[in-house]
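Novice: Can you look at this prediction? I've put the sequence above it.
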Amino acid sequence: MSHATPLRFHAATSAGSLVGSPWQLAPAPAPELRASVIIPAKDEAATIAATLAALAAQVDAHGHPLPPRSFEVLVLANNCQDATACLAREFGACHPGFALHVAETTLPAPEAHVGRARQLLMDEACRRLEQAGQPLGFIASTDADTQVAPTWLAATHAALAAGADAVGGRILMNETAPGCPVRRRQLQDATYQLLHTQLAELLDPLPHDPWPRHHQHFGASLALTAAAYRRVGGLPAVPYLEDEALYQALLHHDLRVRHCSSVRVYTSARRQGRVAVGLSWQLQEWGRLGEQEPMVPHPAGLVTELCLRQQLRALWQQAQAPETLPVALRHLAGAAADYPTFGAFWHWAKMQLNPGEYAVLPLSEAIRELRQVLAALRR
């Protein structure tokens, strides 16, 4: 079993679109628009009101309400069998100062997945920001079973204003009992991932994403500027893990992704989700394993990959002469100039290097090993 959904990245894209935009009736964006929040919603009648209430309560860093016309919310109720759209519209009617636009669509079978729904939303959000004359305004994605923190938009804007092109927010779970075995496994996995980010900070640090940071860049809290969205060609229309596909596209173009700990959301811990592979799928997998530990990549493999990445980054940036590279890497030197971005070069180089498979370890053992590696590096 793979230990986390990004390792199960599904690269197959959908065929050509079978549906048009469902947003023809939406009013024009306000000239003051700075952020367009998108929410794909399929049978979310039980949670959509709480999701919208959290967005309606957004404040700045000083606790003052955000100007109501500075952001809007787009909800796409797709393939619903319940009253999701009706309840969203009722919320909007009860909050007339809240810029909420609700659309409904029934996606045909080849496109009836969250990747296509989120793509329709992000495409429209980008178009509206550009129509408002705000290419540096941002698209902010969340989910219909998620409540964003009161400063979610303000903290996202601050990270973008500091130089990021995209921001992944910290995604925390609610509705979990302290003694729940799945909850314990989720906390173990988060520990492993955060130790991995500390390892990356030591071996291949990124100036735009310094420690402290986290490891998440998923649809429940992922934002990027309209300009960055255009740069990568939009959201890939994959059936699931579309957020990971977008993240990989951002890296491919050397766009600056900040994993900002002050950007936070709280999402459902349900195990019956709306997507084939996502958080609910991961929780199901952990529950199915019971006391059996998931197997994760060996820390030695993580160290090797991060060291390779750092060396090849220096080569691509011409900060390191090819003859100073390890012999095993010198054959890559001539290709570095063929790639306009390091992200594209690294993607190619990893396929050429194939350093071999490292043994996997049980999660708790890998955590112990990672802590030992980090302690040795710091010494």
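Specialist: Perfect, thanks for sending it. Numbers count the residues shown, from 1 in each chain.
Novice: okay, CA-based contacts and neighbour counts for the rest of this
Specialist: Will do.
Novice: Packing partners of the lengthiest helix in the chain?
Specialist: Longest helix in the chain, counting residues (DSSP state H): helix 181-203. Here helix 181-203 touches helix 279-289, helix 299-316, helix 363-378, going by 3 or more C-alpha pairs under 8 Å, 6 or more residues apart in numbering; DSSP states H and E.
Novice: buried sites along the longest one?
Specialist: Counting neighbours by 16 or more other C-alpha atoms under 10 Å, one finds that the buried residues in helix 299-316 are 299, 301-303, 305-316.
Novice: same question, the first one
Specialist: By neighbour count with 16+ other C-alpha under 10 Å, helix 279-289 contains the buried residues Leu279, Ser280, Trp281, Gln282, Leu283, Gln284, Glu285, Trp286, Gly287.
Novice: One more to weigh against that first structure:
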Amino acid sequence: MTALAGVGHHEVRSPFSMPDLSLEGPGPRSASTEEAELVALLASPPFVDKAELTGFTGSLKRGCDFAIAIPVRDEESRLPATLEAISTAMHGTPFTGCAVFVLNDTSDASPKIIERWALRGGIPFLAVEVSFDRTICNAPHSRRLALDLAARAAPQGALFTTDADTMVGKGWIDKGLRLLSEGYDLICEDVLLDEAELSALPAQVREVGDAERAYLGLCERLWRHWTRGRVSTLAFRPSGASLVMKTSSYLRLGGLPTPPVGEDRALCDAMLGAGFAVKAMENFGTRTSARLAGRALGGCGDALAERVLSADPECDSRLKPVWLLHDEATLWMEIFGGTSRGFHARSKTRAPMTFSAVQRELRIARKLAASYGLGNA
């Protein structure tokens, strides 16, 4: 570990105590310079007085075409597969990149695993260890810090983010960069669960996921039919396991939102609300863990656990009944009527649909789609 004289257990108080180093050039950087920038960043919102820098290894490479941000917390058993997939994706592209890891409140061997991986593969990296106050001790703040650092590594390029229990596809970087070059600001990949882990769970877990995906696909077709194709996408299912964005768009947005959970959806909603172009993309190889004991309270692990234990588990909160979808489409046509690329359909807060309700609505949607000649699913 890099020695942090005066930094371990140091309480940062002033957000103005360090100079802004974000525009420093790509030349060699001393440990003291790296340390100063990290301390300054932790003295800025949303971390003020709630985060300590406890260590770091590596150095932030500047002027990259892309940078990958990965939040980590006690993931030594999952990290090797995650890192191997990232290495394959990075070595499979001609563009230059680096990896940024933020390890919050970690007590296992994750830092050493990351360091050995990066040095063995010749991958530029920065692994930052922090201790968060309990009020921000969560994945959203860890990802926010990783993305803020990544943005300094690739200020004119692209940001990628994934999870420490996820294996990205080998073409992840190339496909993400290509889609951004088509004019999109944010790409949300439809991430699938690891097949081996999913197969070990009760059949209902897979059935719920399949029903959600089929219903969302049919609702998308019905929505386009009812709005005459004037709206690009009905609903997005962003996952922190695979997001790609332009650094410039991320900075203009003001950074990653930091709710206690669901920062991926909050980011997508904020991008759409600000008029940025968001693309919902089919799966291109990323697989994430189907473990039931996840690191994020209220995250994927908790949702999967409910699907194991409940006779009628709740489904994706963005799914809605066919009648409500039709009413929203009708209202949109009456009020707006024209093309609106940035339109994002939202309804008032309502209880999530259960699995049985989605199955019922799926049958209705299939009949409607067939009656309109839209095909089946």
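Specialist: Nice, I can see it. On a predicted model such as this, the values are computed, not experimentally measured, just so you know.
Novice: And the TM-score between them?
Specialist: Scored against TM-score structural alignment, normalised by the length of the second structure, the superposed chains reach a TM-score of 0.76; 323 aligned residues with a C-alpha RMSD of 3.3 Å.
Novice: re the thing from before, what about the longest helix of the first structure, how far off from the second structure?
Specialist: Aligned to the second structure and superposed, helix 181-203 of the first structure gives a mean residue distance of 2.1 Å (mean C-alpha distance after the TM-score superposition for the first structure).
Novice: Onto which residues of the second structure does that helix map?
Specialist: Under TM-score structural alignment, helix 181-203 of the first structure corresponds to residues 204-226 of the second structure.
Novice: next one: the matching stretch to chain centre, how far?
Specialist: 21 Å (C-alpha atoms, centre = their mean, to the nearest Å).
Novice: got it, and stretch 346-365 of the second structure?
Specialist: The chain centre lies 25 Å from the centre of stretch 346-365 of the second structure; the measure is C-alpha atoms, centre = their mean.
Novice: hmm, who's touching that stretch?
Specialist: Under the criterion C-alpha atoms under 8 Å, 6 or more residues apart in numbering, residues 208, 211-212, 214-215, 218-219, 222, 312-322, 328 lie in contact with stretch 346-365 of the second structure.
Novice: how long is that stretch end to end?
Specialist: 19 Å (C-alpha to C-alpha, to the nearest Å).
Novice: For that stretch, which residues meet the burial criterion?
Specialist: Pro352, Met353, Thr354, Phe355, Ser356, Val358, Gln359, Glu361, Leu362, Ala365.
Novice: again with stretch 155-169 of the second structure
Specialist: 155, 157-169.
Novice: Check the secondary structure at Thr156 of the first structure for me.
Specialist: Following DSSP: H, G, I helix; E, B strand; the rest coil, Thr156 of the first structure is assigned to helix.
Novice: Let me fix that, I meant to ask about His259 of the first structure.
Specialist: Under three-state DSSP, His259 of the first structure comes out as strand.
Novice: Check the one 3 residues further on too.
Specialist: Per three-state DSSP, the secondary structure class of Ser262 of the first structure is strand.
Novice: what's near enough to touch it?
Specialist: Contacts of Ser262 of the first structure by C-alpha under 8 Å, 6+ apart are Ala155, Gly169, Arg170.
Novice: If we use 10 Å, what do you get?
Specialist: Ala149, Thr151, Trp152, Ala154, Ala155, Thr156, Ala158, Ala159, Gly169, Arg170, Arg213 (C-alpha atoms under 10 Å, 6 or more residues apart in numbering).
Novice: Buried ones from the residues you listed, can you make that a ChimeraX selection?
Specialist: Filtering the contacts of Ser262 of the first structure down to the buried ones (16+ other C-alpha under 10 Å) takes a single ChimeraX command:
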select :149,151,152,154,155,156,158,159,169,170,213
